[in-house]
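**Q** here is the input, now give the coordinates:
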Amino acid sequence: MTTRRTLFTILSLAAVAPLAACNARGPVATLAQDDEAAWYTGMMPDKPYDVPLVDTNRLEPKYRRQVVSYKGPERPGTLVVDIDNRQLALVQEDGTALQYGVGVGKLGFSWKGQATVGRKGVWPDWSPTTTMVSLNPDLPRTQKGGVDNPLGARALYLHQNGRDILFRIHGTNEPWSIGEQLSSGCIRMLNEDIVDLYERVPVGATVLVKRNGKYRV
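**A** Take a look at the predicted model:
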């Protein structure tokens, strides 16, 4: 059953959400509650929680979901994350890509390489890594999925050689961080965008995370 919280309640929860390995706040995200509420325009039905919808006019046009021409060598169905440009592209069959704006890892936390989508989660729970707990012992050891969870509405869990590498492509309750370099390495998206991407990407899909145009060292 869909939870019928008001948007005000949702934003109040988001404002006090614990900070996570995949969703660390920075100076750009220090907003008053009224400023946070101004980012939202309504709700999208989902289960077990409705998804708060963002006013995408607040984002730079290049960070809004759109179809773009794509001339790269990657096969259709490949996810290509451009760390420098803060964009994620899902390569299509017809020489185009579906492009989304993303937030990326802050200096010293971002990475590049090739991975696969090892599993997918709907309103996933979040647990901090050992490193995050060592840096901040007050972090909760686990947080149930929900509108105040740093992983947002969906998560794609990245694997290499069959092992979880602890990096995710996931939603966020901090939409103002899209286009920024603030996370602890994960790739964050608007919740409505990760819901859209989740439905398009199967387990096993290839993910290339590029920096300086390259995903190989």
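**Q** please make it C-alpha for all contacts and neighbour counts, starting now.
**A** Fine.
**Q** check contacts around the residue nearest to the spatial centre of the chain.
**A** Nearest to the mean C-alpha position of the chain, by C-alpha atoms, centre = their mean, lies Arg188 at 2.1 Å. Applying C-alpha atoms under 8 Å, 6 or more residues apart in numbering, one finds that Arg188 lies in contact with 22-23, 102-104, 169-172, 178.
**Q** same check, this time on Tyr157
**A** Contacts here follow C-alpha under 8 Å, 6+ apart; on that basis Tyr157 touches 117-121, 164, 166-169.
**Q** from those residues, which land in strands?
**A** Taking DSSP state E as the definition of strands, the contacts of Tyr157 contribute 117-121, 164, 166-169.
**Q** same list (the residues you listed) but as TSV, adding distance to Ala155 and neighbour count.
**A** Formatted as TSV, those follow (distance: C-alpha to C-alpha, whole Å; neighbours: other C-alpha atoms under 10 Å):
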residue	distance to Ala155	neighbour count
Val117	10	23
Gly118	11	20
Arg119	9	15
Lys120	6	19
Gly121	5	15
Asp164	13	16
Leu166	11	14
Phe167	10	20
Arg168	6	21
Ile169	6	28
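**Q** return the member of those residues nearest to Asp55.
**A** Of all those, Ile169 has the smallest distance to Asp55: 21.1 Å, by C-alpha to C-alpha.
**Q** any idea how far the closest residue to the closest one other than its chain neighbours lies from Ala14?
**A** Nearest non-adjacent residue to Ile169, counting by C-alpha to C-alpha, 6 or more residues apart in numbering: Ile187, 4.6 Å away. Distance, Ile187 to Ala14, by C-alpha to C-alpha, to the nearest Å: 19 Å.
**Q** next, the structure of the following sequence, for comparison with the previous one:
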Amino acid sequence: MRMKTLALVAGLALATAVSGCSTFGSYKVFSSDYGSRTDAGYRLPSIPIYKVPKQYHRQIVAYDGGEKPGTIIVDTTDKFLYFVLPEGQAVRYGIGVGREGFEWKGTARVAAKREWPVWTPPAEMIRRQPELAKYRGGMKPGITNALGARALYLYNKRGDTGYRLHGTPEWASIGKAMSSGCIRLMNQDIIDLYDRAEVGAKVIVR
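**A** Coordinates of the predicted model:
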């Protein structure tokens, strides 16, 4: 019986490793870190985190992906973002990703970081959603802003990708495919990631 159990555990570990991102259990889950707070003069509301599946709560996990610390890995299939730490660990965040037709994969870098950014919808988004034309000159920062409390701007060799890692007031979208390609995190999580990630950090979207 013991041999069968060990074989099952080994098989599960191998299957996870083959998927590209190896994670084995959690060291710490930050479920209590989603309360309200004041940030740069804005009152960030609390998130009813009990309504968010626990796998999407911020947590430190064992990680064996081979990337150097400081790298950001976006797993669009399982809806996780990993910030790689030293010694085989990573901070894992739940994310929302692009809906059907807006998915993307590739490698980029963090070219800039902004606190309480202005959101300017691209022209193609305004064509799809004419009601956004009123924000053509930019949506002012605030609790209802589409980029939330923080944004990390992604560039590649061709320049601005147009994609961001950003906060969202729509916490219920975490774990789902609803965006126009950007990667959404709960506001409390994007603040945490913003404080960890450096300009120039490599971002791999899978």
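**Q** picking that back up, quick one: map the residue nearest to the centre of the first structure onto the second structure.
**A** Mapped onto the second structure by TM-score structural alignment, Arg188 of the first structure lines up with Arg184.
**Q** so its match belongs to a strand, correct?
**A** Yes - Arg184 of the second structure: assigned to a strand according to DSSP: H, G, I helix; E, B strand; the rest coil.
**Q** quick check: Asp160 of the second structure vs Gln59 of the second structure, distance?
**A** Distance from Asp160 of the second structure to Gln59 of the second structure, counting by C-alpha to C-alpha: 30 Å.
**Q** again, but for Lys68 of the second structure
**A** Relative to Gln59 of the second structure, Lys68 of the second structure is positioned 19 Å away (C-alpha to C-alpha).
**Q** the two - which one has more neighbours?
**A** Gln59 (21 against 13; other C-alpha atoms under 10 Å).
**Q** can you tell me the element the corresponding residue of the second structure for Pro45 of the first structure falls in?
**A** Using TM-score structural alignment as the criterion, Pro45 of the first structure maps onto Thr38 of the second structure. Assigned by DSSP states H and E, Thr38 of the second structure belongs to strand 37-39.
**Q** rewinding a little: which of the contacts of Arg188 of the first structure show up in the second structure as well?
**A** Of the contacts of Arg188 of the first structure, the ones still in contact in the second structure (both residues aligned by TM-score structural alignment, their matches' C-alpha atoms under 8 Å) are 102-104, 169-172, 178.
**Q** reformat those residues as a markdown table; add distance to Met132 of the first structure.
**A** Output for these, formatted as a markdown table (distance: C-alpha to C-alpha, whole Å):
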| residue | distance to Met132 of the first structure |
| --- | --- |
| Val102 | 22 |
| Gly103 | 19 |
| Val104 | 17 |
| Ile169 | 18 |
| His170 | 18 |
| Gly171 | 19 |
| Thr172 | 18 |
| Ile178 | 22 |
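**Q** and those, which of them are in strands?
**A** Secondary structure defined by DSSP E assigns 104, 169-172 of those to strands.
**Q** tell me the one of the kept ones among the contacts of Arg188 of the first structure nearest Asp55 of the first structure?
**A** Nearest member of these to Asp55 of the first structure, counting by C-alpha to C-alpha, is Ile178, at 12.5 Å.
**Q** residue contacts, that closest one?
**A** When contacts are counted by C-alpha under 8 Å, 6+ apart, Ile178 of the first structure touches 59, 63, 86, 101-103, 188-190.
**Q** and the residues you listed, which two are the farthest apart?
**A** Based on C-alpha to C-alpha, the longest span within the contacts of Ile178 of the first structure runs between Leu59 and Arg188 and measures 14.4 Å.
**Q** name the SS class of the residue lying farthest from the centre of the first structure, please.
**A** Of all residues in the first structure, Asp94 has its C-alpha farthest from the mean position, at 25.8 Å, by C-alpha atoms, centre = their mean. With three-state DSSP as the basis, Asp94 of the first structure sits in coil.
**Q** which stretches in the second structure count as helices?
**A** Ranges of helices within the second structure are 2-18, 123-128, 187-196, based on DSSP state H.
**Q** single out the most deeply packed of these.
**A** When those are scored by mean count of other C-alpha atoms under 10 Å, the highest mean neighbour count falls to helix 187-196 (a mean of 20).
**Q** the closest residue to Met44 of the first structure other than its chain neighbours and Pro128 of the first structure: what is the separation?
**A** Leaving aside its chain neighbours, Met44 of the first structure sits nearest to Val51 (4.9 Å; criterion: C-alpha to C-alpha, 6+ apart). Val51 of the first structure sits at a distance of 23 Å from Pro128 of the first structure (criterion: C-alpha to C-alpha).
**Q** this completes my enquiry, with thanks.
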